[in-house]
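*Asks:* This is the structure alone, sequence omitted:
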């Protein structure tokens, strides 16, 4: 079965419904309601993955960009997520160094085991 229905109005409103022979479905509509007359689109598409999993993706495209929603899309971890101790230690160390630099008493030889280059350094002859 194959369906391809498209309706385009003079004001920019449209609807598209498509079904391909292999079972892919697309339903999308658009309305000129965005900033500066841009078209806000919404809809969904669906298909069957090679492993037999049914895939359904709903979407909106507006002034905030394309936003897809589906159970099969990856989701970022909840924030605030735990920050590892070694990262917190590095952040604290950087803050201490910034404070020492602001006071003018930061000495890299204490922290890193070497002194900064001398202003009297000359290239070898």
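*Replies:* Sure thing, it's come through. Since the model is a prediction, treat every value here as computed from it, not as a measurement.

*Asks:* going forward, measure contacts between C-alpha atoms and count neighbours the same way
*Replies:* Fine.

*Asks:* now the helices for this protein?
*Replies:* 85-103, 108-112 (DSSP state H).

*Asks:* most packed of the ones you listed?
*Replies:* Burial of the helices of the chain is given as mean neighbour count (mean count of other Cα atoms under 10 Å); helix 85-103 ranks first at a mean of 12.

*Asks:* Compute the distance between residue 47 and residue 14, please.
*Replies:* 23 Å (Cα to Cα, to the nearest Å).

*Asks:* Check it against this one:
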């Protein structure tokens, strides 16, 4: 009886082990593109001990980029100010050129292809001028009961 229980327990343990299952061969997606490798024809990187830097590169298909930056002094916290530009040709053949500055005021790009905001309507300009000329009428955005308008 003991032999039967021992054999049953051994068989049970052997069958309870996870069985080897080969993993399916799933291809890992790679980068997509034209398949053409674009060479870098010029590249420069300079980093200085004071925190300033400058880099630039140019590729054989006409992409160019450059940036220089330095820590801006005169404030309690150091601020990195970077200025640069990049250019390339869009798919439709349009040359794209962007110049930018990035500092405590954020990223500020400039380029002829970038959209610009529409002009402020004259009625809104008139209302803003009136508000600036009459600050005593400003309630701070808090409505007062019994006041019309």
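*Replies:* Great, that's in hand. Computed from a prediction, not measured in an experiment: that's the story for all the values here.

*Asks:* Mind checking the TM-score on these two?
*Replies:* Laid over one another, the chains give 0.62 as their TM-score (TM-score structural alignment, normalised by the length of structure 1), with 89 aligned residues with a Cα RMSD of 2.5 Å.

*Asks:* about what we covered before: could I get the helices of structure 1 in TSV, plus columns for distance to residue 40 of structure 1?
*Replies:* As requested, those are exported to TSV (distance: least, Cα to Cα, whole Å):
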stretch	distance to residue 40 of structure 1
helix 85-103	42
helix 108-112	56
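
*Asks:* Out of those helices, which is closest to residue 52 of structure 1?
*Replies:* Proximity to residue 52 of structure 1, assessed across those by Cα to Cα, is greatest for helix 85-103 (42.1 Å).

*Asks:* now that closest one, how far from the centre of its chain.
*Replies:* Relative to its chain's centre, helix 85-103 of structure 1 lies at 29 Å (Cα atoms, centre = their mean, to the nearest Å).

*Asks:* Stretch 59-74 of structure 2 too?
*Replies:* Averaging C-alpha positions (Cα atoms, centre = their mean) puts stretch 59-74 of structure 2 16 Å from its chain's average.

*Asks:* again, but for stretch 63-80 of structure 1
*Replies:* 8 Å.

*Asks:* who's in contact with the residue positioned nearest the centre of structure 1?
*Replies:* Closest to where the C-alpha atoms of structure 1 average out (Cα atoms, centre = their mean) is residue 76, at 9.5 Å. Counting by Cα atoms under 8 Å, 6 or more residues apart in numbering, residue 76 of structure 1 makes contact with nothing.

*Asks:* Quick one: map it onto structure 2.
*Replies:* In structure 2, residue 76 of structure 1 lines up with residue 117, judged by TM-score structural alignment.

*Asks:* measure its match to residue 101 of structure 2 for me?
*Replies:* Remark: distance between residue 117 of structure 2 and residue 101 of structure 2 (Cα to Cα) = 19 Å.

*Asks:* Please apply the same query to residue 51 of structure 2.
*Replies:* According to Cα to Cα, residue 51 of structure 2 stands 17 Å off from residue 101 of structure 2.

*Asks:* Comparing the two, which shows the higher neighbour count?
*Replies:* Shown here are residue 51 of structure 2 and residue 101; by other Cα atoms under 10 Å, residue 101 has more neighbours (19 against 11).
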